[in-house]
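[1] Structure of the sequence below:
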Amino acid sequence: MTAKPRIAIIVGSTRPTRYADAPTQWILAQAQARGDLDVEVVDLRDHPLPLFDEVASNLWLPSQNPEAVRWQETIARFDGFIFVVAEYNHSITGALKNALDQAYKEWIRKPFTAIGYGGTGAVRAVEHLRMIGIELQMVSTHATIHIGGGDFMAVHPAFGNKPIEEVEASLLPSTKTALDELLWWAKATIAAKAADA
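    Predicted coordinates:
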């Protein structure tokens, strides 16, 4: 296999005041600098999905809503995912949960990792995301990236408002591991799917 795995960085918050853009751009730069992943940002703001209202999952029946179909076509182009995760009440955002529910076939046997942010680094949200991913037949990396505690207070606009680069020393080891694992699983699942074809 010579082609780089195609990885979508999915921005999981749609609020006008979201913090997600800073970690999105930071993880994009980290992934691009490696040279072994083909990465692209996919912003849920660009996909105005209805609340899931199909007759069934698209595993069983084709979706009818054009935005749901467009979302499925977008997701289908990728070999793996990096989710940018905010934590709302110990879970992922409603927008991200809805986006995950709007597809099924497109997620199957693809790996993902996450960069979470918040007081606890979104650890509970990332754990919830992993449970959802398992049900969607995805593969979670062991390592994930968490901007939490003092680092989060330093970079969030309401507090320190510093650039992430000022706290990245504590993020880079887990980032390297998470992206290494994502690359390994992407190559493995691409090869396995090709063997099955």
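[2] going forward, measure contacts and count neighbours with C-alpha atoms only.
    Will do.
[3] what about the helices in this structure?
    Using DSSP state H, the helices of the chain run over 21-34, 66-76, 94-101, 123-135, 149-155, 172-196.
[4] Can I get those in a markdown table including mean neighbour count and distance to Ile82?
    Output for those, formatted as a markdown table (neighbours: other Cα atoms under 10 Å; distance: least, Cα to Cα, whole Å):
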| stretch | mean neighbour count | distance to Ile82 |
| --- | --- | --- |
| helix 21-34 | 16 | 9 |
| helix 66-76 | 17 | 12 |
| helix 94-101 | 18 | 12 |
| helix 123-135 | 18 | 11 |
| helix 149-155 | 18 | 19 |
| helix 172-196 | 17 | 9 |
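[5] so which of those helices gets nearest Glu40?
    Comparison of these against Glu40 by Cα to Cα identifies helix 21-34 as nearest, at 7.7 Å.
[6] quick one, the closest one and helix 172-196 angle?
    70 degrees (axes from the mean of the first three to the mean of the last three Cα atoms, to 10 degrees).
[7] helices and strands around helix 21-34, which ones?
    strand 6-11, strand 38-43 (3 or more Cα pairs under 8 Å, 6 or more residues apart in numbering; DSSP states H and E).
[8] most tightly surrounded among these?
    strand 6-11 (a mean of 22; mean count of other Cα atoms under 10 Å).
[9] now that one against helix 94-101, angle please.
    Using the same axes, to 10 degrees: strand 6-11 against helix 94-101 is 150 degrees.
[10] could you give the angle of strand 6-11 to strand 38-43?
    30 degrees.
[11] What helices and strands are in contact with strand 6-11?
    Under the contact criterion of 3+ Cα pairs under 8 Å, 6+ apart, strand 6-11 touches helix 21-34, strand 38-43, strand 80-86.
[12] and the angle from that strand to helix 66-76?
    Using the same axes, to 10 degrees: strand 6-11 against helix 66-76 is 130 degrees.
[13] Another sequence for comparison is provided below:
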Amino acid sequence: MSNPQNQHGVRLGRRLGLIAVGAATACTLTACYPSTDDAAKDATSSAPQAPKKLRIGQPSPEQEISSYKKTAKFVFTPTKVVEGKPEDLDELDEPDKYAGQKVVWVFVNARHVGGDALKKPPQVMSDVNVETATGPGTKFILIGALSSTPKDCHLLNGVKELGTDDVWKKGEERNVCDPYLVPEKSTVDKVTYSQGYYKEPLKWAVK
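    This next block holds a predicted model:
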């Protein structure tokens, strides 16, 4: 004959076993393992974040640039902004086209820090722009140079220092400069660098 106490002990043991299994199942679904949201938050917090406040002279985080099926990483450091005068544009063929505007020159140090060597001049300034209190400036496509072009401005689109045979390798750097147009009565507040559609642009305060 079976012992009632043993049967009770078996039932109690099974009940405790079920409780233990239930607790283990709950553990696997909740606190014992992070949720996908928690994992995403951890991944985001561990990823390097771009500085929120940069000033002229401070380097950017690494940026990738591709040219002729090769990709390199660059660090950009805006070094200065030179603002011209409205009359600087009078020597152009259509000066009325630029009425109410002036040209500003943005100087950038671009340093190759990794990836492929690039044999053609990469468009290191294509994502650079300026901002004033009234909005962004306009890239000025200038063939050649104005008489007021700063002497130390090495244009990407016209100066032999950055010709088509120039090769950029890791560890090398170039000092480049490009012109932009802004309203003649405005002052440049920031230099910007676009990081594509999904990241906010980098911004350097000029003053």
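[14] Give me the TM-score for this pair.
    Here the superposed chains carry a TM-score of 0.23, computed using TM-score structural alignment, normalised by the length of structure 1; 79 aligned residues with a Cα RMSD of 5.6 Å.
[15] sorry, back to before: just put the helices and strands packed on strand 6-11 of structure 1 in CSV and tack on distance to Arg130 of structure 1.
    Output for the helices and strands packed on strand 6-11 of structure 1, formatted as CSV (distance: least, Cα to Cα, whole Å):
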stretch, distance to Arg130 of structure 1
helix 21-34, 19
strand 38-43, 19
strand 80-86, 11
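[16] Ala178 of structure 1: which of the helices and strands packed on helix 21-34 of structure 1 is closest?
    Closest to Ala178 of structure 1 of those is strand 6-11 (Cα to Cα; 13.0 Å).
[17] now the closest one against strand 80-86, angle please.
    10 degrees.
[18] hang on, Arg14 of structure 2 in a helix?
    Yes. According to DSSP: H, G, I helix; E, B strand; the rest coil, Arg14 of structure 2 belongs to a helix.
[19] Determine the number of other residues adjacent to it.
    Neighbour count of Arg14 of structure 2, defined by other Cα atoms under 10 Å: 12.
[20] That one and Val108 of structure 2, how far apart?
    74 Å (Cα to Cα, to the nearest Å).
[21] again with Lys190 of structure 2
    13 Å.
[22] Of the two, which one has the most company?
    Val108 (26 against 22).
[23] Helix or strand for Gln5 of structure 2, just tell me which one.
    helix 4-29 (DSSP states H and E).
[24] After that helix, which helix or strand is next? Please name it.
    helix 36-46.
[25] Verify the stated contact: Ile115 of structure 1 with Ile145.
    Yes. Under the criterion of Cα atoms under 8 Å, Ile115 of structure 1 makes contact with Ile145 at 4.5 Å.
[26] Overlap in contacts, the two.
    Taking Cα atoms under 8 Å, 6 or more residues apart in numbering as the contact criterion, no residue touches both Ile115 of structure 1 and Ile145.
[27] Verify the stated contact: Val104 of structure 2 with Cys177.
    No. Between Val104 of structure 2 and Cys177 there is no contact under Cα under 8 Å: 10.1 Å.
[28] In terms of neighbours, single out the busier of those two.
    The neighbour comparison of Val104 of structure 2 against Cys177 (other Cα under 10 Å) goes to Val104, with 25 against 22.
[29] Grab the nearest non-local neighbour of the more buried one.
    Using Cα to Cα, 6 or more residues apart in numbering and skipping the chain neighbours, the partner closest in space to Val104 of structure 2 is Glu83 (4.3 Å).
[30] Tell me if I'm right that that neighbour and Phe107 touch.
    No. Contact between Glu83 of structure 2 and Phe107 fails when scored by Cα under 8 Å: they sit 11.3 Å apart.
[31] Those two: which is more packed in?
    More crowded of Glu83 of structure 2 and Phe107, by other Cα under 10 Å: Phe107, with 23 against 19.
[32] any idea which element the more buried one lies in?
    Applying DSSP H and E, one finds Phe107 of structure 2 within strand 101-115.
[33] likewise Val130 of structure 2?
    strand 128-132.
[34] Point out the other elements, helices or strands, that that strand touches.
    Secondary elements touching strand 128-132 of structure 2 (3+ Cα pairs under 8 Å, 6+ apart): strand 138-139, strand 173-183, strand 188-193.
[35] now the angle from the last one to strand 173-183?
    So that's strand 188-193 of structure 2. 130 degrees.
[36] following strand 188-193 of structure 2, which helix or strand shows up next?
    Using DSSP H and E, the first helix or strand after strand 188-193 of structure 2 is strand 202-205.
[37] For that next one, name the packing helices and strands.
    strand 54-55, strand 188-193.
[38] rerun that using 10 Å as the cut-off
    Here strand 202-205 of structure 2 touches strand 54-55, strand 70-83, strand 128-132, strand 188-193, going by 3 or more Cα pairs under 10 Å, 6 or more residues apart in numbering; DSSP states H and E.
[39] For Ala24 of structure 2, find the nearest of the ones you listed.
    It is, among those and with distance given as Cα to Cα, strand 70-83, at 48.1 Å.
[40] Pull out the buried positions in that closest one.
    Residues of strand 70-83 of structure 2 classed as buried under the neighbour-count rule (16 or more other Cα atoms under 10 Å) are Thr71, Ala72, Lys73, Phe74, Val75, Phe76, Thr77, Pro78, Thr79, Lys80, Val81, Glu83.
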